[in-house]
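J.: For reference, the sequence and a predicted model appear below.
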Amino acid sequence: MLQAPIYYHGTRANLQPGDTLVPGYPSNYGTRRPSRYVYLSARLESAIWGAELAVGEGPGRVYIVEPTGPLEDDPNLTDRKFPGNPTRSFRTAHPLRVLAEVHGWIGHPPEQLERMRAFVASLGPQADPVED
C-alpha cells in the first residue's frame, strides 16, 4: 500500500492546526509582488530553507500541510534550475491546510545561511517566482 507523501511549508508566520495558507500574499523573494500560488515541498530540507529565508519577524517555522487542490511542479526550482524535481517542490493555486508544526528541526549554519541570503539578494527581480 502506498503511503501519501508528507508535505511541508516553511515560513515565519505563527500558524495553528486548521489554519490555511492561501495565494495572494507578497512573495518572500524578489520584488515581493503578490503570489498566485502557495509553495510546498515533500522534503523537510526544502521547507527549512523556506523558513530560514522568509522575510518578516519572529522565528522560522515549518509546518506539515495538506493540499486542498491539485499540485504542479514548482517551475522556480524544477527544470529551470534543477532538472527533474530533486527538491520535491510544488506549488498550488489552492489553499494548504496546516496539520501540525514541525518542532526540533535544525537550521543551516550561520555562514551557509548568509551565503544563501546573499545569493538570493544578488538575483534581484530574477528571484521573483515564475507566475505563469
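T.: Yep, it's here.
J.: going forward, measure contacts between C-alpha atoms and count neighbours the same way
T.: Noted.
J.: and residue 88, what does it touch?
T.: 41, 42, 43, 73 (C-alpha atoms under 8 Å, 6 or more residues apart in numbering).
J.: among the residues you listed, who's most crowded?
T.: Of all the contacts of residue 88, the highest neighbour tally under other C-alpha atoms under 10 Å goes to residue 41, namely 25 neighbours.
J.: Give me the spatial nearest neighbour of that one, chain neighbours excluded.
T.: Nearest non-adjacent residue to residue 41, counting by C-alpha to C-alpha, 6 or more residues apart in numbering: residue 89, 4.3 Å away.
J.: hold the first one in mind and look at this next one:
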Amino acid sequence: MQDDTFAPDHDWTPVSAGNCDRVAGPFYHGTKAALAPGDLLTAGFQSNYDHSVVMNHIYFAAIAKGAGLAAEMARGSGRPRVYVVVPMGDFEDDPNVTNKKFPGNPTRSYRSRHPLKVVGEIDSWERFDPEFLKHLRERVAAGMGEIIN
C-alpha cells in the first residue's frame, strides 16, 4: 500500500498572511522539549536542527506525521513529542518544503512570526521507518537536508 500522507495537492492555493484564516486545524508542532498546555512557542531561538541558526519563524503542520518527523529529527535529549497548537497570529506556507519536493504544500507545513499556543499533546502518531530517519539524519549532517532547515 502506498503512503500518500504527503501526496501532491493539485488544487493547492498558496497560504499567506492574507488568507491563512481559511486553513483548518488542528495544528501540530514536533519537538523534544517538554511543554505544558498554555505554553507559548515563539521564534527567536536556536533551530532544533542546527544550533548555529536562530529561527525567525516558528514552524508547525496540519498533519501529525509531519510534526512527528520534526520531533524525531530534532537534536537534543528527551523523547520526541507532538503537541497540538493554536497559531496566535497570521501564518504562511513553509517555503522550505512548499514546491521544493512536490507541487503545492502536501506536507501542510506552515510558519509564523507569531507564537503558537500549546493546547495539548498527542500520545501517538504514525512514525517513519527507522531506516528513513537514519538516511535523513545523514543528509542533514552532510548539509543536504534541504527539507529541514
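T.: Ah, there it is. Just so you know, these numbers come straight off a predicted model, no measurement behind them.
J.: returning to what we had before: from memory the residue nearest to residue 41 of structure 1 sits against residue 44, does it?
T.: No: using C-alpha atoms under 8 Å, residue 89 of structure 1 is not in contact with residue 44, being 10.4 Å away.
J.: corresponding residue for the residue nearest to residue 41 of structure 1 in structure 2?
T.: Counting by TM-score structural alignment, residue 89 of structure 1 corresponds to residue 109 in structure 2.
J.: Contacts for the lengthiest helix in structure 2, please.
T.: Determined from DSSP state H, the single longest helix within structure 2 is helix 130-141. Applying C-alpha under 8 Å, 6+ apart, the external contacts of helix 130-141 of structure 2 come out as 72, 73, 145, 146, 148.
J.: 10 Å - rerun?
T.: Here helix 130-141 of structure 2 makes contact (C-alpha atoms under 10 Å, 6 or more residues apart in numbering) with 49-50, 69, 72-74, 127, 142-149.
J.: Return the distance of the most centrally placed residue in structure 2 relative to residue 145 of structure 2.
T.: Central residue of structure 2 (C-alpha atoms, centre = their mean): residue 60, 4.0 Å from the mean position. Going from residue 60 of structure 2 to residue 145 of structure 2 by C-alpha to C-alpha, to the nearest Å gives 18 Å.
J.: what comes up buried for the longest helix of structure 2?
T.: Neighbour-count burial for helix 130-141 of structure 2 flags 136, 137, 140 (criterion: 16 or more other C-alpha atoms under 10 Å).
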